[in-house]
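Asks: Sequence and computational prediction follow.
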Amino acid sequence: MEITAATLLLLLLGLSCLVVHLRGKGQRKRGCLPPGPRPLPLLGNLLQLDTKDMAKSLLMLSERYGPVYTLHLGPQRMVVLCGYQAVKEALVDQAEAFSGRGDLPVLFRLTQGNGIALSNGEKWKVLRRFALQTLRNFGMGKRSLEERIQQEAQCLGQELAHTQSAPFDPTFLISQAVANVICSIVFGDRFDYQDGSFLTLVGLINQNAHLYSSPWGQMYNIFPGPMSCLPGPHNRIFENFEQLRQFVLERVKMHQESFDPNCPRDFIDCFLLKMEQENQDPLSYFHTETLVMTTHNLFFAGTETVSTTLRYGFLLLMKYPEIQARSQRSPAPDRACPCCLRDQPRCQAALPPSGTNVLPLLFSVHNDPAQFKDPATFDPAHFLDPSGGFRKHDAFMAFSAGKRVCLGEGLARMELFLLFTTVLQRFTLTPLVRPEDIDISPLMSGLGNMPRPYEFRAVPR
């Protein structure tokens, strides 16, 4: 059943009245909140935001209210951090206080706080430490994993060669190559690009990545109660997730049947070994459902983020052919995941109350004119020293910062470098339109920035 935007808005208004009534004054906590736009009853500041380009809307508000401001998304209140200094002060200088994971209702409904992505406290610390050590044991940052990625890069090159310079949409092919890297670590093996289960898996991941950032996905995060009762595309998120969960669960069962505690083959085996070691501990965090959720977290995050970056990178290289000719690297993805205050720290003269959702805008760090000369221009020179060598920029936070920094950063950096360079060494990426006509603005901007669909020709060098 189709539902119009006007009908949806009326339903949300009506149902939200009940939410606001139940929360009442109990939602308000004492503390010093920074200034922000005046919210409307029930809607908060939604009418001041463009749900198709949240990033632009949030930056525009920061120009008026400063780098730290309060925003109301429907009945939910959060503090927004914009620019390098504000984000660094919170995530780096007060890392422990800002280490909690904030509310993302659409993801919480999927995980119930299980797994590594949305857990908090001691459970999160234990699972993160285990995941990080296991990834390192399987080669993250080492030569062995580099060789594995190089093999996948060669497979990607072969698939590009099969296009015979004909126009094609690279979305699915790139996702397959990236997914296979994380598959080799998590599941112990890669998939053939024509494997039916693998094609379904990648399709579900790509679709959910778009749905998370769509206006429907954003509205669910703002009004989870009413939206859970309404029809719409957002319900496909949960249907897709259940298929993904079943896929991972089947892989776990296959591993259990052939499990050898003396010879763990991959991440799942290592987790099963930990479950066996702690099976008498009633307080253990290592259970089958935690394994399924953590594996899904790693697989989804390790696939969606890197593949989106590669698609953006190829698009930028075609828009700036002179840079493609020099085979320079491209930037990594931005994220704006909310965190939550565990304590009550000071943040640029404001003292948000404990439990306040905080939204650090990582993309604003990379658009900060105080850190980058002409940040709106794609300029790899931002990351080169005078001699032309690479230098790490303090304001480069594509993988977040502080306690919640991406645990797969080393893997992602290696994948991006090897996949980019392998493709560029073998092919010239040729757009179907003039470079100046290429639109690099996001198709949608929510949980992540999603590039617009495009086609190109991979012409052998």
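Replies: That came in fine, so what should we check first?

Asks: CA only for contacts and neighbour counts going forward, please
Replies: Noted.

Asks: Enumerate every residue touching the residue nearest to Pro34 when sequence neighbours are not counted.
Replies: With CA to CA, 6 or more residues apart in numbering as the criterion, Pro34 has its nearest non-adjacent residue at 5.0 Å, and that residue is Tyr69. For Tyr69, the contact set (CA atoms under 8 Å, 6 or more residues apart in numbering) comprises Leu33, Pro34, Pro35, Gly36, Ser62, Val79, Val80, Leu81.

Asks: for Gln150, same thing?
Replies: Contacts of Gln150 (CA under 8 Å, 6+ apart): Leu418, Leu419.

Asks: another one to put next to it:
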Amino acid sequence: MLALLGSLASALWVEFHLRSLLLGVVVFLFFVDFRKRRRPKNYPPGPWSLPFLGNFFVLGFEESHLVLQKFVKKYGNLLSLEFGDLHAVTVSGLPLIKEVLANQDQNFVNRPKTPIRERVFKNHGLIMSNGQEWKEQRRFALTTLRNFGLGKKRLEERIQEEAHHLIEAIEEEKGQPFDPHFKINNAVSNIICSITFGERFEYQDGQFQELLKLLDEVTCLETTKWCQLYDVFPWIMKFLPGLHQKLFSDWEKLKIFVSRMIEKHKRDWNPDEPRDFIDSYLREMTKHTGNATSSFHEENLVCSTLDLFFAGTETTSTTLRWALLYLAIYPEIQEKVQAEIDRVVGQSRQPSLNDREHMPYTNAVIHEVQRMGNIIPLNVPREVMFDTTVAGYQLPKGTMILTNLTALHRDPAEWATPETFNPEHFLENGQFKKREAFLPFSIGKRVCLGEQLARSELFIFITSLVQKFTFRPPANEKLSLKFRMGLTISPVSHRLCAVPRA
């Protein structure tokens, strides 16, 4: 009996110690979490956050940029959010956005280092690199893009040629319902591919179609809850199955494609006659041979090329898909665009960039598509480089900055009918009017380096397509403006009829 009581006492003592130990661990973790969350007294306000998770579940995953607007109304134009160890502040309203991205851009020029970006790109490339590396890579990319036609007639002719190929591909549908998604992706991608890889890909090329599907997949996957959980708990999530593992696998396949293109270039490379971005980069690498601190190395070549390929495909093609969808839903606006095309261009020649200044209504429609499409609702994130004060609030070094373009592009103080597709927003007395509150390409030192190319592509592709076709909903089908969340906001899958114009 005494032995039994002794065993029981011993078991209770062990359990007590285990509970005490567990309680101690929990208390310690909460203390560490509390210490990490300590912010300055005049830090921007925000919603209550959970320990460890922060505001992870507050915004949701399907319409996070719209849910955010409710908190902006409650807490103001500088709003703080917490995602695990990541401290973020959203900036709303044109004056504050200009203050952060233009007036004080030297304090906000960096990109934040998120676990997913570090794993995939190791902070190399054009989009997520920082400091001297970013300056060198951006300067080189801009110079090389200009060398291969950016802002010149030959690149415009290349876009016109690709628009002709796209028209031929759409003609094969014979006015029947079809999904325009990957035809448009292929056409837009061929422009940046001709600059980076020196070649275009046929719309029937099965291997390239698979590549475009990989691009589309990573665009969707990166904003899923699995991948966001990885950014909050990378040390745990890297061991668990889930969509984040699929994301890493897809990115690796895309990097392998770029690496193979680089190896192909090396086999017949002539440093005196660069054919494209890869050739030019290989030549730049030879200038830095033996320099261990140089940012011009093969890993950066892969990442920079992939950045150009991804950004040069996804953003413009998504905007084009929104454009055709809006024109099909608003036939009276499509008719006005066609009337302007017929008057300025006619049917005997292809539209050119010189026509743009004579086509204010078409130009206004394109800008309104970008405003309403709102494809990058919170801009590409920035990071506070030094402790900085904005609007009286203290923003500590390392805070992520999200620019609230959704609120800006739907601000009733800036737009007469903010929730309605209305090209008149960009017209004044029949002439095209620039709007300061229109920032789809961002502003400041990190402004989109492909802005000029994207504007040229949008104008030539849209005018060329609407010149030849009238886009309509399929019979007995209702088109929707519902969207799919991802790195960009894109239309949900849909079909259109492209009826040839007489």
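Replies: That came in fine, so what should we check first? A quick note: this is a predicted structure, and the numbers were derived from the prediction, not measured.

Asks: Drop the TM-score for these two in here.
Replies: The TM-score (TM-score structural alignment, normalised by the length of the first structure) is 0.91; 444 aligned residues with a CA RMSD of 2.2 Å.

Asks: re the thing from before, element containing the residue nearest to Pro34 of the first structure?
Replies: Using DSSP states H and E, Tyr69 of the first structure sits in strand 68-73.

Asks: Which position in the second structure pairs with Met140 of the first structure?
Replies: Here Met140 of the first structure is matched to Leu150 in the second structure, going by TM-score structural alignment.

Asks: Give the equivalent position in the first structure for Asp307 of the second structure.
Replies: Counting by TM-score structural alignment, Asp307 of the second structure lines up with Asn297 in the first structure.

Asks: Correction: the previous question concerned Ile278 of the second structure.
Replies: Aligned partner of Ile278 of the second structure by TM-score structural alignment: Ile268.

Asks: Count the residues that sit near that match.
Replies: 25 (other CA atoms under 10 Å).

Asks: I figured it hits Val252, correct?
Replies: Yes - between Ile268 of the first structure and Val252 there is a contact at 6.8 Å, judged by CA atoms under 8 Å.

Asks: burial of the match of Asp307 of the second structure, as a residue count?
Replies: Residues within reach of Asn297 of the first structure, counting by other CA under 10 Å, total 18.

Asks: cool, and Leu362 of the first structure?
Replies: If you count neighbours by other CA under 10 Å, Leu362 of the first structure ends up with 26.

Asks: OK, contacts around it?
Replies: Cys82, Gly83, Val87, Asp334, Arg335, Ala336, Met397, Ala398, Ser400.

Asks: now Ser20 of the second structure
Replies: By CA under 8 Å, 6+ apart, Ser20 of the second structure has no neighbours at all.

Asks: In a helix, it, correct?
Replies: Yes - counting by DSSP: H, G, I helix; E, B strand; the rest coil, Ser20 of the second structure falls inside a helix.

Asks: how much space between it and Leu12 of the second structure?
Replies: Relative to Leu12 of the second structure, Ser20 of the second structure is positioned 12 Å away (CA to CA, to the nearest Å).

Asks: mind listing the helices for the stretch 151-300 of the second structure?
Replies: Remark: helices assigned in the stretch 151-300 of the second structure by DSSP state H, counting those that start in this stretch are 153-171, 181-196, 206-221, 225-232, 234-237, 243-267, 277-287, 298-329.

Asks: How about the match of Met140 of the first structure: what's its closest non-neighbour residue?
Replies: Ranked by CA to CA, 6+ apart and with sequence neighbours excluded, the top spatial neighbour of Leu150 of the second structure is Leu453, at 6.6 Å.

Asks: What is the aligned counterpart of the one you found in the first structure?
Replies: When the first structure is aligned by TM-score structural alignment, Leu453 of the second structure is paired with Leu411.
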